[in-house]
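Peer 1: missing the sequence, but the structure's below:
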């Protein structure tokens, strides 16, 4: 069992998977240390996991900045899911776990605003908008957007680097990522958490996401549209096997997923044509 509150302030652990991100890792970690302080929580540790990089993660000069412990661990390459799980297995009794990829950076107010909204809304998971991900913004006067299980099942609302999870009372394997899946694997975790619970999106841009990389159609894993599609389908099957959705509902969700895939392909092709123009 994790997430037993031992101190007056909530304990936050941050997990950063690293793979050949030498140019951005210091910016990433610095953005964690520069989070605005708050009386409700303390970031107690940052765990950077070097996932068998050919460009090893550089050593950090300051390993005990403020009251936060910075840990650098190395493991054989196994993918982002494996790296995040490796970090999860080494957290020190947190109340909240946050994830940040090594090529992303948080805005200074991110943790303060998000944990405050999570506590106010009794949310098990929270995400935010990012520089290039404002597609869920609705009424700007809304502080948060409610996310339920069925909302998440239709479309992934969360970017992993924006995500904070309230792990109080949870078992560690409840937030383990499927290591046999390299694309859309985070969606399975979010669906497990949201079954019987609620999540929120903080209706603000609070992260610089890979210097503006789009959700699909550009560099990195998000450019592999078909593999992302296959990952989403696997998530649907896992949901059914857990008994969280009837297998009778699987066919319409597969059709819906395929239509989303066609749309992504068309948008990607249109972007490429516009670039050539």
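Peer 2: Done, it's in. Bear in mind the structure is a predicted one, so any value in this text is a computation, not a measurement. Numbers count the residues shown, from 1 in each chain.

Peer 1: C-alpha only now, for contacts and for neighbours.
Peer 2: Will do.

Peer 1: okay, which residue is most central for the chain?
Peer 2: The residue lying closest to the centre of the chain (CA atoms, centre = their mean) is residue 160, at 1.3 Å.

Peer 1: ok, it touching residue 102?
Peer 2: No: with contact defined as CA atoms under 8 Å, residue 160 and residue 102 do not form a contacting pair (11.6 Å).

Peer 1: For the residue nearest to the centre of the chain, which non-adjacent residue is closest in space?
Peer 2: Distances taken as CA to CA, 6 or more residues apart in numbering place residue 99 nearest to residue 160, at 6.2 Å, with adjacent residues excluded.

Peer 1: who's in contact with the one you found?
Peer 2: 14, 15, 16, 160, 161, 162, 163, 164 (CA atoms under 8 Å, 6 or more residues apart in numbering).

Peer 1: Which of those fall within strands?
Peer 2: Judged by DSSP state E, those include 14, 15, 16, 164 as members of strands.

Peer 1: burial measure for the first one, as a count.
Peer 2: Burial measure for residue 14: 23 neighbouring residues, criterion other CA atoms under 10 Å.

Peer 1: from the ones in strands among the contacts of residue 99, which two are the most distant?
Peer 2: Across the ones in strands among the contacts of residue 99, the longest distance by CA to CA is 12.7 Å; it joins 16 and 164.

Peer 1: Which residues does the lengthiest strand in the chain contact?
Peer 2: When the chain is parsed with DSSP E, its longest strand is strand 41-51. With contacts defined as CA under 8 Å, 6+ apart, strand 41-51 is touched by 9-19, 56-57, 67-80, 83-84, 86-87, 91-92.

Peer 1: Next one for the comparison:
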């Protein structure tokens, strides 16, 4: 299946020292049942062979699969973290929609097909799917029956405050200059963007089926998301900003902090046993 002129998807991958995982990520895009329009690999000043691996992959793909999406490599002038890299790719994107994939994640082959069917069918601004599973289950997952019977559900800001169900590698958005990832945050910057979108009352649909996974599974080397304490501080900062800007009520602010603190304590206690 291929995209048409009204549903072209630009895939954006921030890359930093990901030579060991980027091939699997790119393979999962190339093997989609719904072809991406382009793949924008934004290298954030990697110190390993990331650039060489992407360059070789792009050249081989162009020679062997002329029908495959083009792979564009862009190198940042200085290391700035995921947000500036994603925003650089977003500004370059020529597709009608943008999809985000982390360099150590992979997609189920029907990920783009399933989400774009929802995006085009409902006219929603954005969509995501259930949380990540390990690489092997993603490859072996039998999703046909689940996707056929699936009823996407709308996300709300209220539900997101108490249960963060949106992961970056699951998200597809309409391509618009109205939104970008905040570049003044290193943790929970994606959560802040999702909250902004939902607080603007944009329609955001959730597919409750896992369609992405981590290269190497949960035992893989952790990235920024492993810094649990800093992630919690980042989330609390987002809550304060939402309340300060009048996007949530005092009650939502207080209960969101309470729920977040409780979940944080539970996670810390579980890590001790």
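Peer 2: Noted; the coordinates are in hand. Remember, predicted model here, so these are calculated numbers, not experimental data.

Peer 1: Any idea what the TM-score comes out to?
Peer 2: Superposed pair, TM-score by TM-score structural alignment, normalised by the length of the second structure: 0.82. Supporting alignment: 248 aligned residues with a CA RMSD of 2.5 Å.

Peer 1: circling back to that earlier point, looking at the contacts of residue 99 of the first structure, which has the most residues close by?
Peer 2: Going by other CA under 10 Å, residue 162 tops those with 28 neighbours.

Peer 1: Which residue comes closest to the aligned partner of that one in the second structure once chain neighbours are left out?
Peer 2: Residue 162 of the first structure maps onto residue 170 of the second structure when the alignment is built from TM-score structural alignment. In space, and not counting its chain neighbours, residue 170 of the second structure is closest to residue 128: 4.8 Å by CA to CA, 6+ apart.

Peer 1: The one you found touches residue 210, doesn't it?
Peer 2: No: using CA under 8 Å, residue 128 of the second structure is not in contact with residue 210, being 9.8 Å away.

Peer 1: which one of these two has more residues nearby?
Peer 2: Neighbours were counted for residue 128 of the second structure and for residue 210 using other CA under 10 Å; residue 128 has more, 27 against 21.

Peer 1: The counterpart of residue 187 of the second structure in the first structure: how many residues sit nearby?
Peer 2: With TM-score structural alignment defining the correspondence, residue 187 of the second structure maps onto residue 183 in the first structure. Using other CA under 10 Å, the number of residues around residue 183 of the first structure comes to 23.

Peer 1: Am I right that residue 183 of the first structure is in a strand?
Peer 2: No: when the secondary structure is assigned by DSSP: H, G, I helix; E, B strand; the rest coil, residue 183 of the first structure falls in coil instead of a strand.

Peer 1: and it, what is it in contact with?
Peer 2: 221, 227, 228, 230, 231.

Peer 1: After superposing, tell me the mean distance of the helix or strand encompassing residue 117 of the first structure to the second structure.
Peer 2: Residue 117 of the first structure belongs to helix 110-121 when elements are defined using DSSP states H and E. Here the mean offset of helix 110-121 of the first structure against the second structure after fitting is 1.4 Å, by mean CA distance after the TM-score superposition for the first structure.

Peer 1: Show me which parts of that helix are buried, residue by residue.
Peer 2: Within helix 110-121 of the first structure, the residues scored as buried using 16 or more other CA atoms under 10 Å are 110, 111, 112, 113, 114, 115, 117, 118.

Peer 1: In a markdown table: the contacts of residue 183 of the first structure, plus neighbour count, distance to residue 152 of the first structure and secondary structure.
Peer 2: Below are those laid out as a markdown table (neighbours: other CA atoms under 10 Å; distance: CA to CA, whole Å; DSSP: H, G, I helix; E, B strand; the rest coil):
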| residue | neighbour count | distance to residue 152 of the first structure | secondary structure |
| --- | --- | --- | --- |
| 221 | 15 | 20 | helix |
| 227 | 16 | 19 | helix |
| 228 | 20 | 16 | helix |
| 230 | 16 | 17 | helix |
| 231 | 19 | 15 | helix |
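
Peer 1: from the residues you listed, which two are the most distant?
Peer 2: 221 and 230 (12.9 Å).

Peer 1: What ranges does the first structure have for its helices?
Peer 2: 25-33, 80-88, 110-121, 149-154, 185-194, 225-241, 250-276 (DSSP state H).

Peer 1: which stretch among these comes nearest residue 132 of the first structure?
Peer 2: Closest of the helices of the first structure to residue 132 of the first structure is helix 250-276, at 14.8 Å (criterion: CA to CA).

Peer 1: Packing partners of that closest one?
Peer 2: helix 225-241 (3 or more CA pairs under 8 Å, 6 or more residues apart in numbering; DSSP states H and E).

Peer 1: how big's the offset between the helix it packs on and the second structure?
Peer 2: In this overlay with the second structure, the average offset of helix 225-241 of the first structure from its partner residues is 1.2 Å by mean CA distance after the TM-score superposition for the first structure.

Peer 1: Which positions in the second structure sit opposite that helix in the alignment?
Peer 2: Under TM-score structural alignment, the match for helix 225-241 of the first structure is residues 228-244.

Peer 1: Fine by me, thanks again.
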